[in-house]
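>>> Got a predicted structure here, sequence first:
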Amino acid sequence: MILIVDDDQDIRDSLTDLFGSVGMQTTAYGSTNEMLGGTLPDGPTCLVLDLRLPGSSGLELQAQLASQGVDIPIIFITGHADVPTSVRAMKAGALDFLSKPFREQELLDAVTDALRRDGERRSAQRERDWVRQLAQELTTREIDVLKGVARGLLNKQIAYELGITEVTVKMHRSSAGKKLKSISVADMVRKIDLLGL
């Protein structure tokens, strides 16, 4: 889904037609308040945002979304580009900053890249959430053992550090692996990394 925020109706219509011509869905808004009053999509999304808008500017909307923890890739479009403003937008996380008039293919490429990145981010977030849910079943001792695994320690080293036997470490490690649905040591280490252990 591509969200378009521009106060010029002709530009909104033009962008809607452009994205529609390549099979992309859009929702267009005339102001930042109008967009904030809507519902954000629950799939890969990109925000094509005019820099200068009545009321809140595009930069203010970018800051507001960031403060709310809304992580949507943003591509700024503007007829009033200047270097300090574009640098500010990019430092705040914008993916691209295009000056009007821009080439249609340039915008399509930027949006396609943004949608791909957002899809990957959402997929990674779903996996992190799933692993965190699995980790709720872990005991304190299993977490201690996993922390040793994350540091690359051998079972006997983990046993020494925790003051338990190597057999007990193996038991906790095996149990933790089952709870995390780990299919290999590499998969377990990746999941430990996702948990931030």
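Thanks, I have the structure now.

>>> Every contact and neighbour count from this point should use C-alpha atoms.
Noted.

>>> now for whichever helix or strand Ala159 is part of, which elements pack on it?
Here Ala159 is covered by helix 155-162, with elements defined by DSSP states H and E. In terms of contact count using 3 or more Cα pairs under 8 Å, 6 or more residues apart in numbering; DSSP states H and E, helix 155-162 is assigned the packing partners helix 140-150, helix 166-179.

>>> From the chain's centroid, how far away is it?
Helix 155-162 has its C-alpha centroid displaced from the chain centroid by 37 Å (Cα atoms, centre = their mean, to the nearest Å).

>>> just stretch 123-142 next, same as before
With Cα atoms, centre = their mean as the basis, stretch 123-142 stands 18 Å off its chain's centre.

>>> Against that first model, consider the following:
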Amino acid sequence: MSDVAPVVFVVDDDISVRQALQNLFRSVGLKVEAFSNAQEFLTCNRPDAPGCLVLDVRLPGPSGIDLQRQLTGSGKQLPIIFITGHGDIRMSVLAMKAGAFEFLTKPFRDQELLDAVQGALERDRGERTSRSEAALARNRYESLTSREQEVFSLVVRGLLNKQVGGELNISEATVKLHRGNLMQRCRRSRLPISSVRQKSWIC
């Protein structure tokens, strides 16, 4: 996943702004896709790659804030950098509370925007990695037997073998056997037990 080139999405109804932003991002080697309104962006075939959204607040039809809400509600959130020539404190507070990565008021320096984009891409890379690890951890957990799941759930809570045995009414030797099998599976998948310690789907 880390080898996939990131994509910067731009949504701005001003064609001159779109072109300027495309030129800026391409000048530093970033792939960019630009749209004139929220609907165009929503209907595009987004690649499975790290990305961020540079979004104008004021758009024809649904506003940038509306688009942010829709993405959040659909679970397709990207780190969003809002840009606007009409920004005010209330608008920026609303955007940031809703999870925006940054809120820039025009005019802004090119480097200021590039820094924000790089930060947003790094965040998205990290979140994608976390989601991938969580999916792998869940698949591994669901492949365990019922007894192994019971042992595993207690192990990740920090219980010792003797305590696990007491909770499940099995011998400490049996716990060690199950625990050894679990460790082997984790090593084969290169998935440390610590990576699933905080997963809410483990009872």
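Cool, got the structure. Note that the coordinates shown come from a computational prediction; the quantities given were computed from them, not determined experimentally.

>>> picking up where we left off before, looking at structure 2, where would I find the counterpart of the helix holding Ala159 of structure 1?
Mapped onto structure 2 using TM-score structural alignment, helix 155-162 of structure 1 covers residues 161-168.

>>> which residue sits closest to the residue in structure 2 sticking out farthest from the centre, ignoring its sequence neighbours?
Distance to the chain centre peaks in structure 2 at Ser171, reaching 41.8 Å (criterion: Cα atoms, centre = their mean). Spatial nearest neighbour of Ser171 of structure 2, chain neighbours left out: Gly165 (5.4 Å); criterion: Cα to Cα, 6 or more residues apart in numbering.

>>> quick one: that neighbour and Lys176 of structure 2, what's the gap?
Using Cα to Cα, to the nearest Å, Gly165 of structure 2 is found at 9 Å from Lys176 of structure 2.

>>> neighbour count winner among the two?
Just comparing Gly165 of structure 2 and Lys176: by other Cα atoms under 10 Å the higher neighbour count belongs to Gly165, 19 against 16.

>>> Enumerate every residue touching that one.
Residues counted as contacts of Gly165 of structure 2 (Cα atoms under 8 Å, 6 or more residues apart in numbering) are 171-172, 174-175.

>>> Let's see if you can find the most crowded of those residues.
Val175 (24 neighbours).

>>> so that residue touches Glu150, yeah?
No: using Cα atoms under 8 Å, Val175 of structure 2 is not in contact with Glu150; the gap is 10.3 Å.

>>> The top helix by length along structure 1 corresponds to what range in structure 2?
Ranked by number of residues, the top helix in structure 1 under DSSP state H is helix 104-135. In the comparison with structure 2, helix 104-135 of structure 1 aligns to the range 110-141 (TM-score structural alignment).

>>> Now that stretch on structure 1. Mean distance?
For stretch 110-141 of structure 2, the mean deviation from structure 1 after alignment is 1.0 Å (mean Cα distance after the TM-score superposition for structure 1).

>>> Pull the distance from that stretch to the chain's centre.
With Cα atoms, centre = their mean as the basis, stretch 110-141 of structure 2 stands 5 Å off its chain's centre.

>>> Next: stretch 149-167 of structure 1.
35 Å.

>>> Can you list the buried residues in it?
149-150, 155, 157-159, 166 (16 or more other Cα atoms under 10 Å).

>>> which one of these is nearest Phe97 of structure 1?
Distance to Phe97 of structure 1, by Cα to Cα, is smallest for Ala150 among the buried residues of stretch 149-167 of structure 1, at 40.1 Å.
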